[in-house]
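Undergrad: No sequence on hand, only this structure:
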C-alpha cells in the first residue's frame, strides 16, 4: 500500500469511476468528482484569502458535508472541526484559542458560533449544499466584501498543519493538538493496513466528525485504499439497521457505548444482519468489556477488532489483528504504526510484563502541544510521548491497558483500576452497562463508586450487585456506592467520562 504525506496525495489513490463518498438516500460521489470538488474548493478558499496553515473552524451537522468540508479545507489550509452543539461560551473559547481565520457554517444556520465569530472578527463563510451533484457537495460564499490577504495558496505540504483538535480536557484546560499532513496520512495508512482495506470495502460511518476517531478511521483510512464510505448524520440506534440494509457495509467502527446500544436492538434485526455479512467490526476510544465482545461476535458472526487510539497519535496506536492472525481479547493488540514501549516515572524503558506508562513514537504522533511548554515537558521524554495510560506489553508484543493514570482510584494507598471493577460488574446478569469512578472521601482520599444501567426487564438492588462483586473482588475494590441510571453519563463523542463524574453527580 502506497504511503502518502499529504491529503491531496492520499485522495489521489482511488479509481476515478469508483464511488468514494455517499450518505443514506443521497447520490454517491466518485473519486474523480471528489478530487475535482476539492480542487475547486481549495481555489475558492484561496480567493477568500485563506491558504496553507490558515485555521478554518467548521461548524456543521454530522454527515457528508462535514466530511467533504474537512477534507477540502485540510487539503489547502488547516481544518478545525467543532461540535455543532457547543454553547456560545464554548465557541468563544475555541475560536479564540484556535486563532481561527474563518468559520464555515451552513447557509441559514442559527448557530451561536456566528455571533461569536462576528464579535471576534473571524470571517464567516456560508456553505450552500448542492446534494443534486452528490452527497456532501457544496459551494461556498464569503459574508461581506472584505477578503483577507492570501499568504500561501495551493496544495498543503507535508509539514503543514492539516487538522487541529483540542484534547478533551477532563482534568485541565483543553490542550491544542496540531496534526500535520504527514501525521494524519501516516495514521490513515496504518489503519488501512491493519484492517486490510481494499476498493471493495464499504464503510458505514456513525462516528462524530469533530473527533479524531471518525475523521481518520471512519473517513480517511478507507478512502486511502480506494474504498467507499457512507456518512450518516451520526449515531442513531433506531436507524442503524435500516442504514445497514441500504448501504450494505462490510464494516463499521464505533465506541463501546454505541456497540452496546446496537446489540440491544440486534435480536429484532437478525434477517438484516444475515443478509449483510460484515467482514469485521472495529471498536476504539475506550475499553470494550469482554462480555460485550463475545455477544457482538456471536450476533454478527464477525470478529471484533479492538484498537487503541488518541488525538495526539492522529488516532491509532495499537490494534488487534484480523483473523487468522492471533487476537487476544482483553488486550488492545500490537503496535500498529508507531513504536510502543512501557516507561517508568524516571524515563526508563521497562521489560516484558512490567507495569508502567505506555509511551509511543512515530510518524503519526504530534510534534507537541501548541503554546504549552509545560504540557510538552510533562508529556515528552527522550523522544517518547507519554500517553497517560498505564499498561503492560507481553512477550508477543500485545498491549494491555490496566488503567488511565489519572483515573486510577487511590483508596487509602490501595490503587484500583476502574476498568477491572467494570469488567466484574458487567458479569452480573441484570447489568447492561457500567462505569466505575472515584468518589472523594475525607479519610481515605478516594472511595469506589459505580453508575449502573440495568438490562431491559431486569431488576437488581444496590446490595445484590455489591454482594455479587464481593465474591470476585477484594473488599477494598467493591463499590461503596452504586447509582442506577437510564444511561451512562458520556462526553460529546460517546466516550465515558470517569474523571469529574463524582462532582457531576453531586457526590
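TA: Yes, it's here. A quick note: this is a predicted structure, and the numbers were derived from the prediction, not measured.
Undergrad: When you work out contacts or count neighbours from here on, use the C-alpha atoms and nothing else.
TA: Fine.
Undergrad: Surely residue 37 forms part of a helix?
TA: Yes: under DSSP: H, G, I helix; E, B strand; the rest coil, residue 37 falls within a helix.
Undergrad: in the stretch 301-450 of the chain, which spans are helices?
TA: For the stretch 301-450 of the chain, the helices defined by DSSP state H, counting those that start in this stretch occupy 373-379, 418-426.
Undergrad: Is it possible to get TSV of those helices that adds distance to residue 254 and mean neighbour count?
TA: Below are the helices of the stretch 301-450 of the chain laid out as TSV (distance: least, Cα to Cα, whole Å; neighbours: other Cα atoms under 10 Å):
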stretch	distance to residue 254	mean neighbour count
helix 373-379	27	12
helix 418-426	19	21
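Undergrad: any idea how far the most centrally placed residue in the chain is from residue 313?
TA: With distances taken as Cα atoms, centre = their mean, the residue of the chain nearest its centroid is residue 213 (2.5 Å). Going from residue 213 to residue 313 by Cα to Cα, to the nearest Å gives 11 Å.
Undergrad: ok, now residue 214?
TA: 14 Å.
Undergrad: Which residue of these two possesses the greater neighbour count?
TA: residue 313 (27 against 22; other Cα atoms under 10 Å).
Undergrad: In space, what's closest to that one - neighbours in sequence excluded?
TA: The shortest distance from residue 313 to any non-neighbouring residue, by Cα to Cα, 6 or more residues apart in numbering, is to residue 365 (4.2 Å).
Undergrad: Contact partners for the one you found?
TA: Each residue near residue 365 by Cα atoms under 8 Å, 6 or more residues apart in numbering is listed here: 179, 183, 312-314, 338, 385.
Undergrad: take a look at this one as well, against the first:
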C-alpha cells in the first residue's frame, strides 16, 4: 500500500481508470447534473450529488479513524443506500457487504473472519449484526435516510453533511476495494479480496460486452451483497456513464411496474429471477411493448435453453448469457451482441480475462476436449485471504482454476458441463448433473429441475432429481423417468425424480446441489404401502431376499433401497422361472418399484398368453376353429 496522500480531485486527474474514485470524479466532471442513481419513491441522485456524498462519507470515516485497507462491514437492505455505500466507502476503505438475512452465528463468523474495523447498520435497528458487533466491540455507524432526499443519500451517526475534506490517503488501483466470501456451496466460505483495478477492469469488460453508453439505464434487481449486483449491474453502469435504478430487492410483482416507471434499457439477473419474470410476462405483454429494452442479461448460474428462448420471445430482444465468479470480479465470458453469433447452451467467448481448459496436471487441452476451466487477467483476484492451502490448489502457473468443468469449441465459445465438486460418481460412472437438468427441462411439464447426489451403499453415490412443474401440467414420476431414459444413458437417469413446490437455493439464488439430499429428505421418504397383487408380492419378496431387507412396499424403489446392476440381475433371475417368461434386466431400471414393474410384467405375461393362443389357433383348420367358436361357416 502506497503512503502517498492525495486529494480526490488530484487523484482523479492523475490516476488511470483503475479506481472507483477516479470513475466517480470523471463522471461528475463530464456532466454533474446527469442522473446517476434512481429508486422507487425517491428523487434522482445526480453525478454531482454522488460526488458530494463521497466527500461526506470519506470525512465521516476518516474522523472515526478508518483508513484505506480497513474493512468496513455493511449490513443494509438492497436499494440505493447500499449502492451508494459501496461506491463511496470503497474509495476510502475496504467495503465488505453482508447479507442482512444472516443469523447470529453467521454474523459472528463473518465479522470475525473479516476482522472488521467498523459496521454500518440502519439507525436504531435491532438485528443480529448489531448484537454481534457490540459483543465483539466493533464500532457501529448508524445510517439514517430521508425519504425526501435523493436516492442513496444518507447520514452517518446523525452528523450533518460537511463541505470540508481532511486530506488523507485514498484507495489506489492496487488497494483492496471489496472483500466477499465465496458462496460455500461445496466447501467452507473463502475470503476473496478484490482490488480497485480488479473491479474497474471487470466493470469495463461488462460495459464493453454490452456496448453500454450514457444513454442506457440499468435495472438492478440483484442483491448488492453479491458480485453480480455490485459489478454486473451497478459498477458497469457507472463506468459507462449510464444511470441505474436500484430496486429494493427483487419482486416479480413490481418488476413490470418498474419498467413503466423507469424505462430501463437492460437488466441482469439470475435464472431463478428470469423464471419468475417469465411466469408473469404474458399478462404484462402491454407493459413490455410500451417499454422496449435493448437486451436482457443472465449470469451466476446456468440459463436453461428453454428459458432463454422464452425470454427472447417475451421481450423481443437478445438474451446475453455470461459466466462469472467472485474471484474474477464477476465476468469471465459473455455471448456477444448481434449480429455476432450467440450460441444457446454456451456462456460465450472470453470477455476480459484469458480462458483456457486444463487437465489435472495443468496442461492445456485442445478445443472440444473437456477439462477444468482456468482464467487469468487483471480482473482476477491475486489469491484468497490468509489461505495458502486454498491458493496452492486454485492457482497453477498464474492461472486460476475455477472448479468448473467444460470445453471450448473451435470458435472459442465456452460450454460449462458442471462443477467438478458436483460431479456424481455413480459406481465409477462420472455423471454431470447439469446434463440431466437440461434434459428434464425439455419436458413440457417441467418448469425447474435439479439433479443431485445421494449416498448409496454399493455405488457410493446415486443420481436423484427434483422438479417443479408448470401449473396445470401434472406428470407422473414414471413418465419423467421414461422421458429421461429415452434421452440419457441409463447410468445418468435419476433413480428418483420427485416433484416439489420449490427448489431450495442459497441467498443469491444459486442451487446448492451438495445440500439437496438433506433439504429434500422429507420429500424423498416413501411411506410403506403393502403390495396389492400377487405379482407385486412376488417382486417385493424377491427384492427382500436379494437385498436382505425385512419389508419392501409396492412403491419402494429398488435402487433407492440399495440395489445396483448386479443385484438387478439376481432379482430378474429369480423372477423368470417364477413367472415363466423371459424378463430383460433393463426392465428393473425402467420400472424400479414393485407396483410399476408388476404392471409391465403382467402386460408381458398377457402378451405371451395371447401369442401362445394365436400359435395354437394357427395349427387348426377353419372347421376346428368354427367348432371352438360355436359359429358355423356360412
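TA: Great, that's in hand. In this text the structure is predicted, and so the values were computed from the model without any measurement.
Undergrad: Distance to residue 3 of the first structure for the contacts of residue 365 of the first structure - can I get that in a markdown table?
TA: Output for the contacts of residue 365 of the first structure, formatted as a markdown table (distance: Cα to Cα, whole Å):
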| residue | distance to residue 3 of the first structure |
| --- | --- |
| 179 | 17 |
| 183 | 12 |
| 312 | 20 |
| 313 | 17 |
| 314 | 15 |
| 338 | 14 |
| 385 | 23 |
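Undergrad: Could you say which of these is surrounded by the most neighbours?
TA: Most surrounded of the contacts of residue 365 of the first structure: other Cα under 10 Å gives residue 314, at 30 neighbours.
Undergrad: In the second structure, what residue corresponds to it?
TA: The equivalent of residue 314 of the first structure in the second structure is residue 329 (alignment by TM-score structural alignment).
Undergrad: is it true that its match touches residue 235?
TA: No: at 10.9 Å, residue 329 of the second structure does not count as touching residue 235 under the criterion of Cα atoms under 8 Å.
Undergrad: Could you measure from the closest residue to residue 224 of the first structure other than its chain neighbours over to residue 184 of the first structure?
TA: Spatial nearest neighbour of residue 224 of the first structure, excluding adjacent residues (Cα to Cα, 6+ apart): residue 10 at 5.4 Å. Residue 10 of the first structure is 10 Å from residue 184 of the first structure, where distance means Cα to Cα.
Undergrad: So which of the two has more stuff around it?
TA: Between residue 10 of the first structure and residue 184, residue 184 has the larger neighbour count (other Cα under 10 Å), namely 30 against 24.
Undergrad: Now do the contacts for that one.
TA: 162-163, 216, 314, 364.
Undergrad: Strands of the stretch 501-634 of the second structure, start to end?
TA: Counting by DSSP state E, counting those that start in this stretch, no segments of the stretch 501-634 of the second structure form strands.
Undergrad: what ranges do the helices span in it?
TA: Using DSSP H, counting those that start in this stretch, the helices assigned to the stretch 501-634 of the second structure run over residues 516-519, 521-524, 534-547, 565-579, 586-590, 594-618, 622-629.
Undergrad: neighbours around the aligned partner of residue 410 of the second structure in the first structure, how many?
TA: Residue correspondence to the first structure (TM-score structural alignment): residue 410 of the second structure is matched to residue 395. Number of residues near residue 395 of the first structure (other Cα under 10 Å) recorded here: 9.
Undergrad: dump the residue contacts of the nearest residue to residue 395 of the first structure once chain neighbours are set aside.
TA: For residue 395 of the first structure, ignoring the flanking residues on the chain, the nearest one in space by Cα to Cα, 6+ apart is residue 352 at 5.9 Å. Counting by Cα under 8 Å, 6+ apart, residue 352 of the first structure makes contact with 392-395.
Undergrad: Compare those residues with the second structure and list the overlap.
TA: Retained in the second structure: 392-395, out of the contacts of residue 352 of the first structure (criterion both residues aligned by TM-score structural alignment, their matches' Cα atoms under 8 Å).
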